[in-house]
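Q: Have a look; sequence and predicted model below, questions after that.
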Amino acid sequence: MSKIKALIVDDELNARSLLRNFIEDHCPEIDIIADAEDVKSAVKIINKNQIDLVFLDVEMPNENGFALFDYFNKTTFETIFCTAYSEYAIKAFEVSAVDYILKPIGISKLKEAVEKVSEKLNRNLQPNTMDVLKENLLENKIKKIGVHIGDGIVFMDLNDILYFEADGSYTTIHHKNGKDLAVKKIKHFEDLLASDTRFFRIHRSYFVNITLIKKYSKKDGLSVTYDDKILLPISREKKEEFEEFMQLNNIL
């Protein structure tokens, strides 16, 4: 594949120069076409050139980085956000399956993000839309999660997910419309949603949405029930922690 044509957008000259130097020294697959100090300048460059990838600062004066996408009906380029956002906002980036580099920029994270984008471009996958990310940033809770299924990313509403089921190196996601096999281990989803009070690991094989549980039974073995037919076991060592978790969230 030919080099990835990239644009750097950041209001700080020093930040643009530093990122350019890092890319030139450590990412030979990237060809930096230009850099821009604001969104309007970036739009002009994108309209005049074939840009495959934009390194985009989030917090800039006048218009923040997200405003870039308002100028295009369809996004034709990949984006790596460069941000000093809070922990919550970073979680929104992660669950939305959007690549980011946390400032101050580290070489390993830069190379990792570039490798992911390079893989997407090699496989001719569609660029990620920013709608899910912006929606998650505006919500008090993460609303949607980007799930790698097959060769693409499917965005799922967390309120529609019943539970995650371990399946070796994969995870079956059971939701209101059926189920899908994700190419990640269940621990990935447990870590991703560690701060989300809707989800709890009841068993080594099950990570469940407690808000959709129909019944919690202490008889015939500890278990939870969904839709009066899906019965999932709770590990005995998880019983006390599970009940405390439910009480903290005003469910028990």
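A: Arrived safely, thanks for sending.
Q: can we go C-alpha only for contacts and neighbour counts from here?
A: OK.
Q: can you give me the helices for the stretch 151-252 of the chain?
A: 186-192, 239-248 (DSSP state H, counting those that start in this stretch).
Q: Flag every buried residue along the first one.
A: Translated: helix 186-192. For helix 186-192, burial by neighbour count (16 or more other CA atoms under 10 Å) applies to 186, 187, 189, 190.
Q: try stretch 4-14
A: Across stretch 4-14, burial judged by 16+ other CA under 10 Å covers 4, 5, 6, 7, 8, 9, 10, 11.
Q: who touches the first one in this structure?
A: In other words, residue 4. By CA atoms under 8 Å, 6 or more residues apart in numbering, the contact list for residue 4 reads 29, 30, 31, 52, 53, 118.
Q: Looking at the helices of the stretch 151-252 of the chain, which is nearest to residue 15?
A: Residue 15 lies closest, by CA to CA, to one member of the helices of the stretch 151-252 of the chain: helix 186-192, at 29.3 Å.
Q: A further structure is provided below for comparison with the first:
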Amino acid sequence: MKILIVDDELLAREELKYLLSKDKRLEIVGDVGSLDDALEIINKREVDLIFLDIQINNENGVEFAEQIKEKEMGVIFATAYDQYAVQAFSLNAIDYLLKPFSEERVLQSIDKAFKKINKKEKPSPFRKLTFWNEEKMVVVAPEEILYLTVEDRKVMIYTTKGILTDNGPLQSTIEKLDPNLFIRTHRSFVVNIEKIEEIIPWFNNTYILKIVGLKNVEIPVSRGYIQEFKKRIGLM
């Protein structure tokens, strides 16, 4: 895997290079301190994965990631700023690393990157799902699902096509979903990670989630699921 490191701090680039050198599957094709230099390398070299800071010489790394989205390379944000995590995942970032880096987290991010690349190369078993809408079944793609919850002992699937239902317990429905795309936040809620728009701190170190396009919906992240949630979105 060919990697580009973009950070205006030399020490941060050197630290990442050192940690990444421990994985022999990786080739660092460049480390640069500006977005202009990054774009030059991207246009000239093959790049599979970019480690990208958020604030680079008064420029915004998230906006840069949006600009290069058509290049179809993986992006891992590596930054001291935790407030951009939701925006980063809306761009389908592979991971969100907070400084100071640890070897464990960096290598964990690389494993995520390889899994995502392998997933692109292999047909996904989760491409289409069928759920009930009253007396008919509706076919939906995973990315059309916003969240799931349990109401009156029935699994309710909220999608861009409307509200669908599934028979059986919530866990049975969860097993049909792509584990890389969905996360359980509460015993009665499952959320599409890419549809999270806001993360609001709540009581007892928990969170409330706001979903894209659903102004009046609040999804709880309960204490029993908080650690896994924070790991998945890069907050720890």
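A: Done, it's in. What you see is a predicted model, and the numbers here were worked out from it, not measured in a lab.
Q: picking up where we left off before, just curious, which of the buried residues of stretch 4-14 of structure 1 is nearest to residue 60 of structure 1?
A: Using CA to CA, residue 11 comes nearest to residue 60 of structure 1 of the buried residues of stretch 4-14 of structure 1, at 6.0 Å.
Q: In structure 2, what sits opposite that closest one in the alignment?
A: Counting by TM-score structural alignment, residue 11 of structure 1 corresponds to residue 8 in structure 2.
Q: can you confirm its match is in a strand?
A: No: secondary structure of residue 8 of structure 2 (DSSP: H, G, I helix; E, B strand; the rest coil): coil, not part of a strand.
Q: how about it, what does it touch?
A: Residues near residue 8 of structure 2 by CA under 8 Å, 6+ apart: 32, 33, 34, 53, 56, 57.
Q: will you turn these into a markdown table that also has secondary structure?
A: Listed next are the contacts of residue 8 of structure 2 as a markdown table, based on three-state DSSP:
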| residue | secondary structure |
| --- | --- |
| 32 | strand |
| 33 | coil |
| 34 | coil |
| 53 | coil |
| 56 | strand |
| 57 | coil |
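Q: Selection in ChimeraX covering whichever of these are buried, please.
A: Selection command for ChimeraX covering only the buried members of these, criterion 16+ other CA under 10 Å:
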select :32,33,34,53,56
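Q: pretty sure residue 6 of structure 1 is touching residue 28, no?
A: No: applying CA atoms under 8 Å, one finds residue 6 of structure 1 not in contact with residue 28, separated by 11.9 Å.
Q: Check which helix or strand the aligned residue in structure 1 for residue 111 of structure 2 maps to.
A: Here residue 111 of structure 2 is matched to residue 115 in structure 1, going by TM-score structural alignment. Assigned by DSSP states H and E, residue 115 of structure 1 belongs to helix 107-122.
Q: element containing residue 15 of structure 2?
A: Short version: residue 15 of structure 2 belongs to helix 10-20, going by DSSP H and E.
Q: mean per-residue distance, that helix to structure 1?
A: Helix 10-20 of structure 2 differs from its equivalent in structure 1 by a mean of 0.8 Å after superposition (mean CA distance after the TM-score superposition for structure 1).
Q: Remind me what that helix packs against, helices and strands.
A: The elements that helix 10-20 of structure 2 packs onto, with contact taken as 3 or more CA pairs under 8 Å, 6 or more residues apart in numbering; DSSP states H and E, are strand 2-6, strand 27-32, helix 103-121.
Q: Pull up the aligned stretch in structure 2 for stretch 231-245 of structure 1.
A: Alignment note (TM-score structural alignment): stretch 231-245 of structure 1 is unmatched in structure 2.
Q: can you tell me the distance between the two ends of that stretch?
A: One end of stretch 231-245 of structure 1 sits 20 Å from the other (CA to CA, to the nearest Å).
Q: try stretch 143-157 of structure 2
A: First residue to last in stretch 143-157 of structure 2 (CA to CA) measures 12 Å.
Q: and what of stretch 71-81 of structure 2?
A: One end of stretch 71-81 of structure 2 sits 25 Å from the other (CA to CA).
Q: how about TSV for the helices and strands packed on helix 10-20 of structure 2, with distance to residue 66 of structure 2 added?
A: Compiled in TSV, the helices and strands packed on helix 10-20 of structure 2 are given as follows (distance: least, CA to CA, whole Å):
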stretch	distance to residue 66 of structure 2
strand 2-6	15
strand 27-32	19
helix 103-121	18
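Q: any idea how far residue 201 of structure 2 is from the residue nearest the centre of structure 2?
A: In structure 2, the centroid-proximal residue (CA atoms, centre = their mean) is residue 89; its distance is 4.2 Å. Look at residue 89 of structure 2 and residue 201 of structure 2: by CA to CA, they are 18 Å apart.
Q: can you check residue 79 of structure 2 too?
A: The gap separating residue 79 of structure 2 from residue 201 of structure 2 is 21 Å, by CA to CA.
Q: Check what contacts the helix or strand containing residue 171 of structure 2 and list those residues.
A: Assigned by DSSP H and E, residue 171 of structure 2 belongs to helix 170-174. Applying CA under 8 Å, 6+ apart, the external contacts of helix 170-174 of structure 2 come out as 149, 150, 155, 166, 188, 190.
Q: Stretch 109-122 of structure 1 too?
A: With contact meaning CA under 8 Å, 6+ apart, stretch 109-122 of structure 1 is reached by 1, 4, 26, 27, 78, 80, 99, 100, 101, 126.
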